[in-house]
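Q: Got a predicted structure plus its sequence, pasted below:
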Amino acid sequence: MVVITMPGSERLDALLLPAGLLVLTYGAWRVLFAAPIPYRLEKEPSSDKDGQPRLRKVPLPRPESTLWLWGNTLDTDKHHSHRYHDWLKDESERVGWRPWLLSMTGERPVIVLSTPEAFDDVLQKQSDIFEKGPLKRELMRDFLGDGIVSVDGELWRLQRKRTTHLLMAPSVFPFMAEVVEAQTHKFCAVVDALVAQQRSASLKKLLNSLTSDIFGHIGFGVDMRSLESDTSSMTLHPFMEAQEQAGVLLQARMQQPRWMWKLKRFLNIGSEKHGRKQINVMYSIVHDIILKCMARDPSTPRKDFLSVFLAQEQEREQKLDTTVVRDMAVTMFSAGQNTTAETMSWFIVMMNRYPAVAAKIRAEITDKLPALARANHAGVAASDVPVPSLDEVQELMYLEACLRESMRLNGMALNSRQAMKDTMLSDGTFLHYDVTFTFPVKGPLEVQPAHAA
């Protein structure tokens, strides 16, 4: 996890600290007295008169750095904000992978779960009890509206149904392949230009630009023009700039006590003021695109997601709510563009860390796609090398395994759920209604790069 800062926000945040002290008294009362204390049931060595094992309530452990009133706020902000995933893993390992409590100033403690059995309880056996919950929805709604990532229940099922119908449309997959091939050629042309000019560039930014152009075409039918052959003029589309800054706002919220970012939002200052402007820009652009799609001649077929979705809704004679369409479009674009760019970036990092694995990938390409390998050895410009077809790519099984392993090795965004009623996990951990918990990542501890084979 990275530390997020906003230009000029440091002074404003400092001014908010005195106001935060006023909230601290209420927060301390809520955490120490109003909030139920989570516990775990453990068997005692002795039995009762009926021969049944006695059970005792055991408070869940906390980090050794936990302070009265402040909880883990100061420790995480000062020492662990840059390694939050690793710190959660370290604490989980320290307590033997049992559930433990994470406390932030003015908030109820969050229970950290880290075993496959607990994941199974939450995500499968008792999935009807555990939802994203009002806290997570409030955190994300300004950014993603009522998209599938930020809703629960019937609205989530409706969004999932719409998304499934959209992805199953016969024209979607061939169109995606066509767009990926065209944008890959453009990406290679940019790389060729950088090589010819002997210039360095951020590969992460290039991959972000590539995925922006791909998902701009696939999602909206819009050319974002983030990748240009003239690398000196490479700029982000206004939608992409606004989306990136809105994402910064979301990260900033995740690293602050809830009362702080809500107070800044109410006062319209600091990171919340800047982020709100960017969200309005993003929503305005998408709304204009939706109106243009709705005004197009229906006899002219379009293959982008937005046009296909609008056509499907019109065929079903559904009344279109532009806000619902906007939220769905923004969510699908953000999820697809960000995850693809991050996956590709981490994969390149992993190939540099493990050259033996990279050598095996090259050997597989030479064996399965000899024409591509010959063009590479002959020094043909990257933009002149034909992009492999989908059928050819499916032959590269070791490459696919390495991509999957890279996704597993590098931590995803933290997942969290909220209990909608009192319940108990299979390990005896009792969860009160409204308690929030999160999942760290520990799987990579037992994985070796060679396992990709």
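A: That came in fine, so what should we check first?
Q: CA only for contacts and neighbour counts going forward, please
A: Noted.
Q: In stretch 118-126, which residues are buried?
A: Residues of stretch 118-126 classed as buried under the neighbour-count rule (16 or more other Cα atoms under 10 Å) are 118-119, 121-122.
Q: Same check on stretch 274-286?
A: 274-276, 278-279, 281-283, 286.
Q: What are the contacting residues of that stretch?
A: 142-143, 238-239, 242-243, 245-246, 248-249, 326, 329-330 (Cα atoms under 8 Å, 6 or more residues apart in numbering).
Q: Next up, a structure to set beside the first:
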Amino acid sequence: MKLPSVLGRQLTSVHVTLGLLSLAAALLYSSSRSSKTKPAPNATKRVPYLPSLPILGNALDLKRNGHRFLEWLTEQCLSREGLAFTLRNPGRGDLLVTANPEHYEQVMKIQVDNFIKGKYVQDVLADVLGCSLMNVDGEHWKFQRRVVANLFSSRLLREHMTPIVQKHMKNLQNVFSNAATAGERIDAYKLMHRFTLEAFAEIGFGCELGSLASGQEHPFETAFDDAQRFVAVRSRGPVLLWKLKRWLNVGSERQLRNAMAVIDELVMSFISKAIERRQLRSEGDLTQILGKDIVSIILDSVESNGQVVEPVEVRDIAVAALVGGRDTTAGALSWLFHTLTKHPRVEAKLRAELLTKLPKLGESDDYVPSLEEVQELPYLEATIHELLRLLPPLAFTGRFCATDTVFPDGTFVPSGTSIWICYCGMARLTSLWGPDAAEFVPERFIDSETGAVLQFPPSKFSAFNVGPRICPGRTLAWLEMKIVVACLVSRFHLVEPPGQETPYSIGITVGMKNPLMVSVERVAAGTSAAAASG
């Protein structure tokens, strides 16, 4: 299964002018940094560099392959069978890239204290994520991790989150049902994002945006999408360029500031109301009911740790949870539905399992399976696993080496090195996944003898990370994905227009650059499992 292609981007003349000025300074800085390369200790091996040009380094390679960056990065990894290589990256210093599972485990789990987010990542993401779990290190991170661990307990998932997901699933299904009746095409990518935003807004803030039912985009939805897109613009350009634009308040930086104003106004209003309810209740007003939403749980956790409640910190945690819980799940669902249109065998086999094990899916549109019911669908789980393997929500993860580090294979990583773990490269290693590593084959996650789902070590299957930074909201993500896929695949068949292109876009997550337009065909009532599997 090839990575989806990506369309190139054009820069305005203003951006080019600013970019050239910024790049000139960056090249001098980068050249100075690269000339001070630290020698590797004895008995270790230094990671080799890609062929590069003096001063420019690999800038031309990156520019030439900008329209297909993930494909190019994956090709470099596979040509070295996952072994690490180093890019000379003007403006940011050297960048070590690896698709070696052992390196991944060392960075994210075993020697995790040596590898931090680093100032570059924190600067790029600060205006959206603030000082949140996804953007800090050290003791601050440990405190927030304890707080966030309380948000996704089994009890809350079962009693509070599942009913909300089921409710919004019915709204999503109505959109698909109406499209099937009217013979209209719909944008599945937008709808998946709208669904996850609606569900998380109620789970997180106790509010209903109403965009799924109304079909109208909520200003918060627009601002949230804009903010992530403009952060992606930052990550693609020289640091000096976006900082200059921010100082001048022009272009994408001005648009980012406007988007964040909308987001912060709404989120802070929810936080203020939650704090006010708690204050009134503490003063004896028992009519104030404390919610089970994430904001309320964060406030409980902060207070129980003896900390003073700072609304800005609550905001940072809540927004980070929204970023982690909305776009990753929506993107995975979108790519899965697109992939199923290209793999009718998998779609038919999946539908057969759904209609056999949960026959009520074919009997009533009002039925939405429970948390317990979707746990008993091994082929559904295997299909999602396989999608997340080949097209993970994060194509790579970056860290900054804070101290000289040596991996067990002797690879030396000097302090001050930026390192990328290339998940897309790992997923396509034949040494790891076999000769069909690049193919979409859910059966690789099924035990051929027992029919049970195979559990691979996190260092091999990396969709939710490994080690102390493993995704805290993965149980909610699994719940949403299983319920959405179960309800839609059992009842509808999606057809993409001939020739539709689905290039990816790289932001905080890997999304789709274009709408995912689909026609919706209802699966015939009473379809038997045998017919579905035929």
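A: Looks like it arrived, so ask away. Predicted model only: the values in this text are computed from it and were never measured.
Q: care to give me the TM-score?
A: The TM-score (TM-score structural alignment, normalised by the length of structure 1) is 0.86; 422 aligned residues with a Cα RMSD of 2.4 Å.
Q: now the buried residues of stretch 274-286 of structure 1 as JSON lines including distance to residue 316 of structure 1 and secondary structure?
A: Below are these laid out as JSON lines (distance: Cα to Cα, whole Å; DSSP: H, G, I helix; E, B strand; the rest coil):
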{"residue": "274", "distance to residue 316 of structure 1": "40", "secondary structure": "helix"}
{"residue": "275", "distance to residue 316 of structure 1": "37", "secondary structure": "helix"}
{"residue": "276", "distance to residue 316 of structure 1": "35", "secondary structure": "helix"}
{"residue": "278", "distance to residue 316 of structure 1": "34", "secondary structure": "helix"}
{"residue": "279", "distance to residue 316 of structure 1": "31", "secondary structure": "helix"}
{"residue": "281", "distance to residue 316 of structure 1": "31", "secondary structure": "helix"}
{"residue": "282", "distance to residue 316 of structure 1": "29", "secondary structure": "helix"}
{"residue": "283", "distance to residue 316 of structure 1": "26", "secondary structure": "helix"}
{"residue": "286", "distance to residue 316 of structure 1": "23", "secondary structure": "helix"}
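Q: Could you report the separation of the corresponding residue of structure 1 for residue 241 of structure 2 from residue 4 of structure 1?
A: By TM-score structural alignment, residue 241 of structure 2 lines up with residue 260 in structure 1. Separation of residue 260 of structure 1 from residue 4 of structure 1 (Cα to Cα, to the nearest Å) stands at 15 Å.
Q: So what does residue 520 of structure 2 match up with in structure 1?
A: Using TM-score structural alignment, residue 520 of structure 2 lacks an equivalent in structure 1.
Q: So residue 520 of structure 2 belongs to a strand, correct?
A: Yes - according to DSSP: H, G, I helix; E, B strand; the rest coil, residue 520 of structure 2 belongs to a strand.
Q: Of residue 260 and residue 4 of structure 1, which one has the most company?
A: residue 260 (19 against 16; other Cα atoms under 10 Å).
Q: secondary structure element for the more buried one?
A: helix 258-267 (DSSP states H and E).
Q: Buried residues in that helix, which are they?
A: Using 16+ other Cα under 10 Å as the test for burial, helix 258-267 of structure 1 gives 258-262, 264-265.
Q: Could you export these as a markdown table, including distance to residue 14 of structure 1?
A: Putting the buried residues of helix 258-267 of structure 1 into a markdown table (distance: Cα to Cα, whole Å) gives the following:
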| residue | distance to residue 14 of structure 1 |
| --- | --- |
| 258 | 16 |
| 259 | 15 |
| 260 | 11 |
| 261 | 13 |
| 262 | 15 |
| 264 | 12 |
| 265 | 16 |
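Q: Kindly reformat the buried residues of stretch 274-286 of structure 1 as CSV containing distance to residue 184 of structure 1.
A: As requested, these are exported to CSV (distance: Cα to Cα, whole Å):
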residue, distance to residue 184 of structure 1
274, 34
275, 32
276, 34
278, 29
279, 29
281, 28
282, 26
283, 28
286, 25
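Q: Helix or strand: which one has the equivalent of residue 215 of structure 1 over in structure 2?
A: In structure 2, the residue paired with residue 215 of structure 1 according to TM-score structural alignment is residue 200. Counting by DSSP H and E, the element that carries residue 200 of structure 2 is helix 188-205.
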